[in-house]
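Student: Pasting a predicted model and its sequence here:
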Amino acid sequence: MAKWGEGDPRWIVEERPDATNVNNWHWCEKNASGWSKEKFKLLFEGMTIDEPGLAKVTIKEVSKTEGEAMINNRKGKLIYFYEWVLKLEWEASLYEDPKKEVKGAMEIPNLSEENDASEVDVNVSLSAGGSKGEQVKEFLRKKGYKDIQDKIQEYIVALKREYATDLILPTKDQATTKSDKTCINSPPVEKSTNINVINTTNNLDKLDLGCKISTSSFTQTQNFKCTADDLYRALTQREVPNKRITQNWRFRSWPNGHYSEVVIDLVQKEDQTELTLTQTGIPSNDLERTREGWRNYYWESIKRTFGFGTMLI
């Protein structure tokens, strides 16, 4: 074993205060959900959005924070997973009539690592205020939402720069910080005596195709109260045969160049359309998130948006 400061660093065991996770090699996971919920309250509650001549809008409460946030450290690389649905309650003070009640809500349905802050939707609704309230709603929908996106960017920066700092553990002579993280030792690599397998692996390494990951697959079936033609157009917005859709699909957090394959088959029944989705090549640790994402953000949204949850007439 080489001494500290000498030799190839890949083979040196660092002297560590905590004597664990040398060179940050093992998989460490930190739950950021509780911290995120408190951060949302600090960022949003009390913030104001001003439109001169119309109203000053104040975020009174973060009334819904559904989702989770996790940070992983694998071989010294931080990987972020977060997916949130937020609801903000707002009130507005009209400049020409401060006593008039104007209030509503803003819902953020797609705050995740898949979207930049500028891509996050902010849906505005009005619960009281009449015609002036509608003007405030339109201001928030067309301009004011950008202030909300700026706060979302602050959350993303804080998550990556503040909360995740202790996942990269200290090296020699550095102190450690306790946190709610779990470290999982990497499994031992089995040696192979098959020369063909070894040569193939070496060739793949030279091609720099990225890390090898364990993958999974799943199949889902959903029934929609519509024709196959209507459902196909809702999924693709293209005039093509209405039976099968095949596409490459990935989360932005997956290793570069890694895509899963999604196949969607549509079968027209007497009073509904049966949709079957089969997805292969999903990183195993993302299987449940992917499965639930299709159900929550695609199938349920399609049924609500297009009315495909009701009976055909």
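Tutor: That came through fine. Residues are numbered from 1 along each chain as shown.

Student: can we go C-alpha only for contacts and neighbour counts from here?
Tutor: Will do.

Student: how many neighbours does residue 127 have?
Tutor: 14 (other C-alpha atoms under 10 Å).

Student: Stretch 156-171: end-to-end distance?
Tutor: Using C-alpha to C-alpha, to the nearest Å, one end of stretch 156-171 lies 26 Å from the other.

Student: tell me how far that stretch is from the chain's mean position?
Tutor: Once both centres are worked out by C-alpha atoms, centre = their mean, to the nearest Å, stretch 156-171 turns out to sit 18 Å from its chain's centre.

Student: buried ones in it?
Tutor: Under the neighbour-count criterion of 16 or more other C-alpha atoms under 10 Å, stretch 156-171 has 156, 159, 163-164, 167-171 buried.

Student: Stretch 55-75 now?
Tutor: For stretch 55-75, by 16+ other C-alpha under 10 Å, it's 55-62, 65, 68-75.

Student: Comparison target below:
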Amino acid sequence: MSSMPLSTANWHWKNKNVTPWAKTWFEQELVSVSVKGDGDEVVSISSLRDMDGDVELGQRKSKLITIFDVKMDLGWSGTASDGTEVSGKLTIPEVSHENIVDKVSDLVYEWSLSTDSSPAVDALFALAKKRLPELLEAKFSEFPKAIIDRHGKDVYVSGDNSRAGTPGPSTPSSSGKATSATPSSAAASASAPVKKPESALSTTTVSVEASFMASADDLFSMLTDEKKIPAWSRNPAVSKAQPDTEYSLFGGGVKGKYISLTPGKEIKQTWALSSPTWPSGHYATLTAMLDQGSDSTVLKLKLEGVPTGMEEEITRNLEGYYIHGFKSIGLGASL
């Protein structure tokens, strides 16, 4: 049993990279995708040739979140109606949470044929292009649940160590107390924010940065427009994007006020984490700096006023929920 109360342990942002496991899962599962034509022809996915990208499982306030954005190169093969062995390649540029779970865009399929063309070969190629996508998408739809079933126990602290199942939805109350039906007095007490005198609080600064395939103006808009923020944060947002107005991200997990906004250049705002470990009433200062290059924009996040001892946790939070949030919608680029 964790020494930390359940409500506290599951409040933190946690991420686990599961990319190697995901590649193995796709290698094993996608080769089961096969379709038979009206005659003797049959075609199937023969291999996962390459996979590029990241797959993670995140947890915030007892909610498990799948974060994935990968490019796949698949091999396909089959037998034409005249007995000819046929093969080719299929590239899917983006398999992500957005097009598998959120359905905000369609999957793109790029097909190629390695076998010399003939009427029978062309008919099999047409069968592959017509029938395999729907079967692949059915298999992809199983992927998010497979991630949670296999890795959920590693980022979620269960109240019963004998269970490794996926937790049900849970929403902490505004007081920060656990929503369990019978919380112990110790757990309820521990889940309340710890009040520290501001003068006694030792703080430091953490920074993260990444390059994205987007203009500085577009990134600025995605960071401040409450209609666009949910695309990468996967949660409701409140943001009027004016100095001295309050904002709320990640369903209330982060709150603060805007200090100044320079479109396409910089956003400065106060920043507080809604967590029992974050000192009550304390606000750090987050500065988002945008530097546009010829084909990408570097986003640097500098958070000043982080309580000493929380540097590693907050760095993971910034990388997991801001940087990987943008990567999950297909904006990632190499620095």
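Tutor: Great, that's in hand. What you see is a predicted model; the values in this text were computed from it and never measured.

Student: and residue 153 of structure 1, how far is that from residue 59 of structure 1?
Tutor: Distance from residue 153 of structure 1 to residue 59 of structure 1, by C-alpha to C-alpha: 17 Å.

Student: for structure 2, which strand is longest?
Tutor: The longest strand of structure 2 (DSSP state E) is strand 42-60.

Student: In structure 1, what stretch matches that one?
Tutor: Using TM-score structural alignment, the residues of structure 1 aligned to strand 42-60 of structure 2 are 56-74.

Student: Identify the residues contacting the nearest residue to residue 53 of structure 1 once chain neighbours are set aside.
Tutor: Excluding the flanking residues, the one nearest residue 53 of structure 1 by C-alpha to C-alpha, 6 or more residues apart in numbering is residue 95, at 6.2 Å. Counting by C-alpha atoms under 8 Å, 6 or more residues apart in numbering, residue 95 of structure 1 touches 53-56.

Student: at 7 Å what do you get?
Tutor: The contact partners of residue 95 of structure 1, by C-alpha atoms under 7 Å, 6 or more residues apart in numbering, come to 53-55.

Student: Tell me the counterpart of residue 134 of structure 1 in structure 2.
Tutor: Using TM-score structural alignment, residue 134 of structure 1 pairs with residue 122 in structure 2.

Student: any idea how far residue 113 of structure 2 is from residue 41 of structure 2?
Tutor: Shown here: residue 41 of structure 2 relative to residue 113 of structure 2, a distance of 16 Å by C-alpha to C-alpha.

Student: give me the element residue 66 of structure 2 is part of.
Tutor: Residue 66 of structure 2 is part of strand 63-79 when elements are defined by DSSP states H and E.

Student: typed the wrong thing, it's residue 231 of structure 1
Tutor: Assigned by DSSP H and E, residue 231 of structure 1 falls in helix 228-236.

Student: Packing partners of that helix?
Tutor: In terms of contacts (3 or more C-alpha pairs under 7 Å, 6 or more residues apart in numbering; DSSP states H and E), helix 228-236 of structure 1 is packed against strand 260-268.

Student: if you set the cut-off to 10 Å instead, what comes out?
Tutor: strand 244-249, strand 260-268, strand 273-283, helix 300-306 (3 or more C-alpha pairs under 10 Å, 6 or more residues apart in numbering; DSSP states H and E).

Student: mind giving me CSV with the ones you listed and columns for distance to residue 130 of structure 1?
Tutor: Shown next, in CSV, are those (distance: least, C-alpha to C-alpha, whole Å):
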stretch, distance to residue 130 of structure 1
strand 244-249, 44
strand 260-268, 45
strand 273-283, 41
helix 300-306, 26
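
Student: The closest residue to residue 133 of structure 1 other than its chain neighbours and residue 135 of structure 1, how far apart?
Tutor: Excluding the flanking residues, the one nearest residue 133 of structure 1 by C-alpha to C-alpha, 6+ apart is residue 102, at 5.6 Å. Using C-alpha to C-alpha, residue 102 of structure 1 is found at 10 Å from residue 135 of structure 1.

Student: need the helices for the stretch 201-335 of structure 2, in chain order.
Tutor: Shown for the stretch 201-335 of structure 2, the helices assigned by DSSP state H, counting those that start in this stretch span residues 216-224, 229-233, 311-317, 324-327.

Student: So which of those is the most surrounded?
Tutor: Highest mean neighbour count among the helices of the stretch 201-335 of structure 2 (mean count of other C-alpha atoms under 10 Å): helix 324-327, with a mean of 23.

Student: List of residues touching that helix?
Tutor: 53-56, 67-69, 96, 210-213, 219, 222-223, 229-234, 317-321, 330-333 (C-alpha atoms under 10 Å, 6 or more residues apart in numbering).

Student: same thing but at 7 Å, please
Tutor: Outside helix 324-327 of structure 2, the residues that touch it by C-alpha under 7 Å, 6+ apart are 232-233, 332.
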